[in-house]
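Enquirer: output the structure for:
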Amino acid sequence: MANIVFTSRNRLGTRRRQLRRQRRLKLVRVIWQVLAVGGISGGVFWGISQPIWLIKEAEQVEIKGNQLLSQHNIRSHLPLSYPQSVWQIQPSAIQQALIDNAPISEAIVIRQVFPPRLTIEVTEREPVAIAQPPIGTTTPGTEAIVGWLDAEGSWMPLSSYTELEQTGQLPNLRVIGNFEMYRPHWQQMYSDLSRSPVDIHEIDWQNPANIILMTEIGEVHIGSYSTHFWEQLQVIDRMRKLPEQVDVSQVDYIDLRNPNSPLVLMISDQSSLSEASFSK
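Expert: Modelled structure (predicted):
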């Protein structure tokens, strides 16, 4: 009986020593793993912080595809601080910053590791019109906020294209009115305008119930914007011979609210002429 007890105690002691040894080995492995990860992380951090990977100045950022905006203008919107490791730069963050803060509709950012460079290909929002708020809506001490419109209906502040003002290459078209009122219709309206041979230099949208176009043949009232707009432009195109048959200085305006029955209202005697009288 005593031998059995002695043997059990020996086995129990041996088992305990084995468990302690296993715990020590496991602890050693954990320590080595921590040291290895820390060493790798430190090595990576040290490596990416070396001067060979650094974007040190704005000239290492190349801008492509810009026609209206200067490289300096685009670089000013980049969320970069110099020097910065090329590995720490997030292309998606740069892309979003340019789309949100600059008149750019698309940006592709390419990182080059050696030599460290950034290449950014941009698609600019081309201004096609000057957007002016309704006349007389400003209060003392405030200024009317004038901006640019692109073909898709995106509004941009005037400061976006200071180069255009300096060179005088401004859009010929001006839109007056509440931007939010005509924004839903602008893309289709401008698409029709760009296809029409009629020269229109101003759209007065201050009264949505009676939109006024300033055209090469004079002032044209079209009523509210509708699916008949393209048809109204076609009527204006047919009436371009009006100055040859009528003294346009005596024309008050052209009423195209009903494109099937256009009228020319005269100033002198408030008389009107139908399209048939001058379209021959």
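Enquirer: okay, CA-based contacts and neighbour counts for the rest of this
Expert: Will do.
Enquirer: just give the nearest non-adjacent residue to residue 133, would you?
Expert: Distances taken as C-alpha to C-alpha, 6 or more residues apart in numbering put residue 177 closest to residue 133, at 4.9 Å, once the chain neighbours are dropped.
Enquirer: mind listing the helices for the stretch 151-280 of the chain?
Expert: Taking DSSP state H, counting those that start in this stretch, the helices of the stretch 151-280 of the chain run over residues 162-167, 179-195, 229-238, 242-245.
Enquirer: what are the contacting residues of the second one?
Expert: If I follow you right, that is helix 179-195. 131, 133, 151, 152, 153, 200, 205, 208, 225, 229, 230, 233 (C-alpha atoms under 8 Å, 6 or more residues apart in numbering).
Enquirer: output those in CSV, with distance to residue 32 appended to each entry.
Expert: Output for the contacts of helix 179-195, formatted as CSV (distance: C-alpha to C-alpha, whole Å):
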residue, distance to residue 32
131, 66
133, 69
151, 62
152, 59
153, 60
200, 77
205, 74
208, 75
225, 74
229, 76
230, 76
233, 79
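Enquirer: closest one of the residues you listed to residue 68?
Expert: Nearest to residue 68 among the contacts of helix 179-195 is residue 151, at 15.3 Å by C-alpha to C-alpha.
Enquirer: quick one: residues contacting the closest one.
Expert: Neighbouring residues of residue 151 by C-alpha under 8 Å, 6+ apart: 126, 127, 128, 186, 187, 190, 191.
Enquirer: now do 6 Å
Expert: Contacts for residue 151 (C-alpha atoms under 6 Å, 6 or more residues apart in numbering) come out as residue 187.
Enquirer: please give me the structure for this one as well, since I'd like to look at both together:
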Amino acid sequence: MSQTQTRPLPPGAERRRQLRQQRRRERLRNLWRLLVLAGLAAALGYGLLRQGWTLTGPEQVEVLGSRQVKADQVIQAAKLRFPQTLLGLEPRRIADELAATLPVEQVQVIRLMAPPRLRVTLVDREAVARAQRRTPRGMEQGYVDRLGQWMNSSQGQLLNGEEAAGLLVKGWHPRHRAALTEVLEQRASLGKDLLEIRFEPAGTLWLRSASLGDVRLGPADAQLKRRLNVLEHLVKELPPQLKGRQLRSLDLSDPEQPELAIAGPAPTPAKSP
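Expert: Reported below is the predicted structural model:
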């Protein structure tokens, strides 16, 4: 009669078996921890998206850098509606809409998460003159800024127009911006009585001054700066024989040979009895 004999386990085999079981239990515990943490993170993220990272009112819109544009104007121009999730906003689109609608030179839009808010940083544009331009629908009234850029009437109404009211730019066109900017830069040195900057359809540039009358500057070419310097000199040091006489026109097409047209003789001072 045969008997089955049980072989003894090699030394350390039982210990290795226990270690393998322990590692399996540890892996299962780690897997459960990972699943629980993933669920909590998903729930927290969903809650933040639905409640935490949401603009609930206008007070969460910050406007920095502008002295004239207020938060309500930004909200209206950007077409913001509340409540609004932050992640649903497109900063580039908002910046483009604000730049096209508001009197600003630069726009930066940033979404901030803690606490949730929308930060809009602006650099103001300033109207320096009234302006007219011809469009397919007729003559349009507006303004220009210091860079010669067009500003529509709604943009100009947001600004203090007292300084801009005394100067009118006629015949504005994008191709004239560089020449217009050059004239505006020298506006202070040309005298406070500068009333008009006019571009003719052919491109000839004219100025109208209360003291010098009409000034023909000619084409807006490389000699424009030289012509403006000559005009500045005449404004400061008008020849004695011309003082007290009204000029009908001044032609600076050739800045080396200015041509003046006199309106009439100088008034004769009254004799004392």
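Enquirer: and the TM-score between them?
Expert: In this superposition the chains share a TM-score of 0.68, using TM-score structural alignment, normalised by the length of the second structure; 229 aligned residues with a C-alpha RMSD of 3.5 Å.
Enquirer: what count of nearby residues applies to the aligned partner of residue 256 of the second structure in the first structure?
Expert: Correspondence of residue 256 of the second structure to the first structure, assessed by TM-score structural alignment: residue 260. Residue neighbour count, defined by other C-alpha atoms under 10 Å, stands at 11 for residue 260 of the first structure.
Enquirer: next one: the residue nearest to residue 209 of the first structure when sequence neighbours are not counted from residue 71 of the first structure, what distance?
Expert: Nearest residue to residue 209 of the first structure in three dimensions, chain neighbours excluded: residue 224, at 4.4 Å (C-alpha to C-alpha, 6+ apart). Counting by C-alpha to C-alpha, to the nearest Å, the gap from residue 224 of the first structure to residue 71 of the first structure is 42 Å.
Enquirer: leaving out the residues flanking it, which one is nearest to residue 119 of the second structure?
Expert: residue 62 (4.7 Å).
Enquirer: name the element the one you found belongs to?
Expert: Using DSSP states H and E, residue 62 of the second structure sits within strand 61-64.
Enquirer: how many residues are close by residue 73 of the second structure?
Expert: 16.
Enquirer: about what we covered before: can you pick the most crowded of the contacts of helix 179-195 of the first structure?
Expert: The most neighbours of any of the contacts of helix 179-195 of the first structure, using other C-alpha under 10 Å, belong to residue 131, which has 25 neighbours.
Enquirer: so which elements touch the host helix or strand of it?
Expert: If you go by DSSP H and E, residue 131 of the first structure is part of strand 127-132. Contact partners of strand 127-132 of the first structure among helices and strands, from 3 or more C-alpha pairs under 6 Å, 6 or more residues apart in numbering; DSSP states H and E: strand 147-150, strand 174-176.
Enquirer: ok, average deviation of the last one from the second structure?
Expert: Superposed on the second structure, strand 174-176 of the first structure shows a mean distance of 1.0 Å to its aligned residues (mean C-alpha distance after the TM-score superposition for the first structure).
Enquirer: other residues contacting that strand?
Expert: 129, 130, 131, 132, 133, 134, 202, 203, 204, 205.
Enquirer: so which pair among the residues you listed is furthest apart in space?
Expert: The largest separation in the contacts of strand 174-176 of the first structure, counting by C-alpha to C-alpha, is between 129 and 134 at 15.3 Å.
Enquirer: look at the two and report which has more neighbours.
Expert: Counted by other C-alpha under 10 Å, residue 129 of the first structure and residue 134 do not tie: residue 129 has more neighbours, with 23 against 17.
Enquirer: residue contacts, residue 121 of the second structure?
Expert: Applying C-alpha under 6 Å, 6+ apart to residue 121 of the second structure gives the contacts 63, 64, 65, 107, 108.
Enquirer: let's see it at 7 Å
Expert: By C-alpha atoms under 7 Å, 6 or more residues apart in numbering, the contact set of residue 121 of the second structure is 63, 64, 65, 107, 108, 109.
Enquirer: can you select the buried ones from the residues you listed in ChimeraX?
Expert: ChimeraX command restricting these to the buried ones, with burial defined by 16 or more other C-alpha atoms under 10 Å:
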select :63,107,108,109
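Enquirer: which one in the second structure is aligned with residue 175 of the first structure?
Expert: Counting by TM-score structural alignment, residue 175 of the first structure lines up with residue 169 in the second structure.
Enquirer: find the nearest non-adjacent residue to the counterpart of residue 147 of the second structure in the first structure, please.
Expert: Aligned by TM-score structural alignment, residue 147 of the second structure pairs with residue 152 of the first structure. Spatial nearest neighbour of residue 152 of the first structure, excluding adjacent residues (C-alpha to C-alpha, 6+ apart): residue 187 at 5.0 Å.
Enquirer: tell me where the stretch 1-150 of the second structure has helices.
Expert: 13-47, 71-78, 91-101.
Enquirer: can I get those helices in TSV with distance to residue 238 of the second structure?
Expert: Converted to TSV, those look like this (distance: least, C-alpha to C-alpha, whole Å):
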stretch	distance to residue 238 of the second structure
helix 13-47	75
helix 71-78	49
helix 91-101	44
